[in-house]
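Asks: return a 3D structure for these sequence lines:
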Amino acid sequence: MNNSQLNYENDFYNWTRQQIELLKTGRFNKLDTVHLIEELEDMGKSQLRELESRLIVLIAHLLKWQFQLSSLTEQWQEFEGKSWRKTIIEQRTQLLGLFEDMPSLKNKMPGAIIKVYPKAVLFAVDETSLPKNTFPDRCPYSTEQLMDKKFYPVNA
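Replies: You can find the predicted model right below:
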């Protein structure tokens, strides 16, 4: 095991500084390419996981808005879903920031919606105690609706 690999395993921060210095000085033959490639792949996966995580929360809250808001406002006149609205706004804002930093992630959104929708439904089921079959089998919201700050689904 060479010094670079030891640094990677024992002092990741120092390893990153070392790799940056090697890149800046053009000493490419000294780079720890195996770990560098691994870290770059993980960075891409991490950004995709963030996209998926934010979509789960956003979709779950839109589902709660659509399928539970009216019954809760009937039970409690003062209930307006303010915390849900706040969460929806927050997730949309964070997604916009993610797309500003990494525009290519926008292309991943349709596939990510399909992938995470079942998880968003389970999230909504857990938070509402509504039966799973209350919610559509497929995401009822388009990519545009998910990102439209004025879009809130009509109560069911």
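Asks: make it CA atoms for all contacts and neighbour counts henceforth
Replies: Will do.
Asks: all helices of this protein, in order?
Replies: Under the criterion DSSP state H, helices of the chain are mapped to 3-10, 12-24, 33-75, 82-101, 109-128, 143-147.
Asks: in the first one, what's buried?
Replies: So that's helix 3-10. Of all the residues in helix 3-10, those buried under the rule 16 or more other CA atoms under 10 Å are S4, Y8.
Asks: another for comparison:
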Amino acid sequence: MNRIDRLRASTPYEADFVQWCAEQGALLREGRLSELDRENLAEEIESLGRRDRREIRSRMEVLIAHLLKWEFQPGHRCHSWQASISEQRTWIRNIVKDSPSLRRFPAQVFEEAYKDALPVAVRETGLRKSHFPIEPSFTAKQALDDRFWPGGPLSMDDFLRD
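Replies: Below you'll find the model as predicted:
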């Protein structure tokens, strides 16, 4: 798909994004740099970094919401909550592994993610907002630590519901 017809005009970015990507890739591979759509290509490359930041931010919010549910509804703990918490941690860790420059980013967005996770936890638990602390009861480092489970240690009784 990355071989472009040299006789045909390039596809405009706005007309067909997939075709445009294929053509830009082919131009790069062929060394035809003067024919590249440099502005749109640069924007797309920059957006890749923003995508990873958005992904970390979103997963931090889900992680925090589930940690809050885990902490403040111990009688409702279940395997699906545990799996979700573990999954968010793994995804964040893998994104940072692929892009080490983002290693501090989860901590940088932690406070903001907590503020956005709080209404989610309120809605999903049915508890009043006043039941939850305004400030986080755990840190970003703890939230990302596989050994950290707020509200006390794990026991088999935590998994009676599922």
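Asks: before we move on, back to that, can the helices of structure 1 go into a markdown table with extra columns for distance to V154 of structure 1?
Replies: Output for the helices of structure 1, formatted as a markdown table (distance: least, CA to CA, whole Å):
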| stretch | distance to V154 of structure 1 |
| --- | --- |
| helix 3-10 | 52 |
| helix 12-24 | 49 |
| helix 33-75 | 6 |
| helix 82-101 | 14 |
| helix 109-128 | 17 |
| helix 143-147 | 12 |
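Asks: and of those helices, who's closest to D137 of structure 1?
Replies: For D137 of structure 1, the closest of the helices of structure 1 is helix 109-128, at 8.1 Å, according to CA to CA.
Asks: the closest one vs structure 2, average distance?
Replies: The superposed helix 109-128 of structure 1 is, by mean CA distance after the TM-score superposition for structure 1, a mean 0.9 Å from where its aligned residues fall in structure 2.
Asks: what does H131 of structure 2 align to in structure 1?
Replies: H131 of structure 2 maps onto T134 of structure 1 when the alignment is built from TM-score structural alignment.
Asks: oh sorry, the question was meant for S86 of structure 2
Replies: S86 of structure 2 maps onto I89 in structure 1, by TM-score structural alignment.
Asks: any idea how far L36 of structure 2 lies from T11 of structure 2?
Replies: Distance, L36 of structure 2 to T11 of structure 2, by CA to CA, to the nearest Å: 11 Å.
Asks: quick one: which of the helices of structure 1 is nearest N155 of structure 1?
Replies: It is, among those and with distance given as CA to CA, helix 33-75, at 4.3 Å.
Asks: so what secondary structure elements neighbour that closest one?
Replies: Judged by 3 or more CA pairs under 8 Å, 6 or more residues apart in numbering; DSSP states H and E, the packing partners of helix 33-75 of structure 1 are helix 82-101, helix 109-128.
Asks: so of these, which one's packed in deepest?
Replies: Mean neighbours per residue, mean count of other CA atoms under 10 Å, is largest over the helices and strands packed on helix 33-75 of structure 1 for helix 109-128, with a mean of 17.
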